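Enquirer: model this:
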Amino acid sequence: MEGFIADHKSSLLFSLILFILIVSLKIIFTSIVRKVGKLGDFNPVRTNLIIKYINIVLTIISIITLTFIWGVNYRDLGVLLSSVFAVIGVALFAQWSILSNITAGVIIFFSFPFKIGNTIRILDKDILDSDNPERDVFVIEDIKAFHLHLRSSKGEIITYPNNMVLQKGVVIISTYKDDEIDADKENI
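Expert: Model (predicted):
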């Protein structure tokens, strides 16, 4: 055991530094996302989903860095990784819409102006009803990783893909806080 430690002293030291750095980054990013979620009044489930994505990315980065630190034989690793990436590439190409919906979910979390409880109209000819404009209004029930849950004026729940929300125009009719203010005015 002493011989192993003596032979790999620098690799062990760099691995320890990497471990401390990754744990520190996870703590920092988690606190930043939680603050953004709290300031933006986001659903805690969405906040935890973004934290999970960040942890996955940091774990992948740490695994790649560890292979460099420990000097893994890249010829053997190259064959293995090329085979794995070929299979993953085919699977991801077949499922590109899933990835685009996840990415759109992250973008919606950080930069989009609507939240759960907002009343919106999506300017999409597939869901617009020209005979009944009231039917075009939806309340956002939930924002998931892949889609939005929208409640129509008739009470129907519609799932709408996140990537389509970024591609189509969205009109915010009222926000959740606007509804609370209107309710307070009615109670006065």
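Enquirer: from now on I want contacts and neighbour counts done on CA atoms only, so please keep to that.
Expert: Noted.
Enquirer: longest helix anywhere in the protein?
Expert: helix 9-39 (DSSP state H).
Enquirer: mind giving me the packing neighbours of the following helix or strand past that helix?
Expert: Next helix or strand after helix 9-39 toward the C-terminus (DSSP states H and E): helix 44-69. With contacts defined as 3 or more Cα pairs under 8 Å, 6 or more residues apart in numbering; DSSP states H and E, helix 44-69 has these neighbours: helix 9-39, helix 96-111.
Enquirer: nearest to I60, of the ones you listed?
Expert: helix 9-39 (10.7 Å; Cα to Cα).
Enquirer: in the longest helix of the chain, which residues are buried?
Expert: Of all the residues in helix 9-39, those buried under the rule 16 or more other Cα atoms under 10 Å are S11, L12, S15, L18, I22, K26, F29, T30, V33, R34, G37.
Enquirer: same question, stretch 50-61
Expert: Buried residues in stretch 50-61, counted by 16+ other Cα under 10 Å: I50, I51, I54, N55, L58.
Enquirer: tilt between the longest helix of the chain and helix 44-69?
Expert: 160 degrees (axes from the mean of the first three to the mean of the last three Cα atoms, to 10 degrees).
Enquirer: before we go on, could you also do this sequence so I can check it against the first one:
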Amino acid sequence: MEIYEIQIIETIIVIVVFLILKLIAKRIIGKVGARFKYQSGRIKITNKIVVVLLVMLLTTILMLIWGVNQSELFMFLSSVLTILGVAFFAQWSIISNITSTLIIFFNHPIKIGDSLTIMDKEYPIEGRLSDIGIFFIIIKTKDNKKITIPSNVFMQKMVKKEDVD
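Expert: Next comes the predicted model:
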């Protein structure tokens, strides 16, 4: 029974440390975001990414505390990564859209809330960038319709940022 008591105490300590790290990370991200005047959407997404990484770390530590065999854990993780790798290899568009979303989110001059025109010969689009999802960009037109464009297609188009007076 003593072994389980130690594992329970270690688990509680790890969870408390996780919650403290989550709170600290959220505050630091908020302060950095405010200092550099990042949009609230970017701050929220950055917080989510950090929390996901912390949860992965927490899960790994808890598995070690509770005695999950490291070779079995490694076999499970390598199997999952292999399946994901095959799935991503089969779907280059998924990787392309995820990569494009990251580029748009962190390094594109168009930000959420900006008015824009997509300079397409066949179907020009005017509106406001409403959201940047993992796979799609959502544009809200002047007549309140939502248009979704795959992120990789958005990256390939000429986009004109409209000045707001």
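Enquirer: can you pull the TM-score for these?
Expert: Counting by TM-score structural alignment, normalised by the length of structure 2, the TM-score of this superposition works out to 0.66. Behind it: 162 aligned residues with a Cα RMSD of 3.7 Å.
Enquirer: returning to what we had before: could you check the angle the longest helix of structure 1 makes with helix 96-111?
Expert: Using the same axes, to 10 degrees: helix 9-39 of structure 1 against helix 96-111 is 70 degrees.
Enquirer: the strand ranked longest in structure 2 vs structure 1, average distance?
Expert: Criterion DSSP state E: the longest strand present in structure 2 is strand 125-132. Superposing on structure 1 and averaging over aligned pairs (mean Cα distance after the TM-score superposition for structure 1), strand 125-132 of structure 2 comes out at 2.7 Å.
Enquirer: pick out the residue nearest the middle of structure 1.
Expert: For structure 1, the residue nearest the mean C-alpha position is V106 (3.3 Å; Cα atoms, centre = their mean).
Enquirer: next up, the contacts around that one.
Expert: Residues in contact with V106 of structure 1 (Cα atoms under 8 Å, 6 or more residues apart in numbering) are I50, A145.
Enquirer: that one and F68 of structure 1: what is the separation?
Expert: According to Cα to Cα, to the nearest Å, V106 of structure 1 stands 30 Å off from F68 of structure 1.
Enquirer: what do you get for S24 of structure 1?
Expert: For S24 of structure 1, the distance to F68 of structure 1 equals 20 Å [Cα to Cα].
Enquirer: same question, K144 of structure 1
Expert: From K144 of structure 1 to F68 of structure 1 the distance is 36 Å (Cα to Cα).
Enquirer: what does I56 of structure 1 give?
Expert: Counting by Cα to Cα - I56 of structure 1 and F68 of structure 1 are separated by 19 Å.
Enquirer: any idea what L19 of structure 2 aligns with in structure 1?
Expert: Using TM-score structural alignment as the criterion, L19 of structure 2 maps onto V23 of structure 1.
Enquirer: whoops, I mixed them up, P150 of structure 2
Expert: By TM-score structural alignment, P150 of structure 2 lines up with P161 in structure 1.
Enquirer: looking at the buried residues of stretch 50-61 of structure 1, spot the one nearest I116 of structure 1.
Expert: I50 (16.3 Å).
Enquirer: report the contact partners of F110 of structure 1.
Expert: Contacts of F110 of structure 1 (Cα under 8 Å, 6+ apart): V36.
Enquirer: now do it against L66 of structure 1, distance only.
Expert: 31 Å.
Enquirer: try R75 of structure 1
Expert: 16 Å.
Enquirer: again, but for E2 of structure 1
Expert: Remark: distance between E2 of structure 1 and L66 of structure 1 (Cα to Cα) = 21 Å.
Enquirer: the more surrounded of those two?
Expert: A side-by-side neighbour count of E2 of structure 1 and L66, using other Cα atoms under 10 Å, places L66 first with 17 against 7.
Enquirer: translate that one into the numbering of structure 2.
Expert: Match for L66 of structure 1 (TM-score structural alignment): L62.
Enquirer: my guess is that match contacts I13. True?
Expert: No - here L62 of structure 2 lies out of contact with I13, judged by Cα atoms under 8 Å, at a distance of 10.5 Å.
Enquirer: need the contact list for K146 of structure 2.
Expert: The neighbourhood of K146 of structure 2, defined by Cα under 8 Å, 6+ apart, consists of I138, I139, K140.
Enquirer: any of the residues you listed buried? List them.
Expert: I138, I139, K140.
Enquirer: between those, which is closest to F76 of structure 2?
Expert: Using Cα to Cα, I138 comes nearest to F76 of structure 2 of the buried ones among the contacts of K146 of structure 2, at 36.5 Å.
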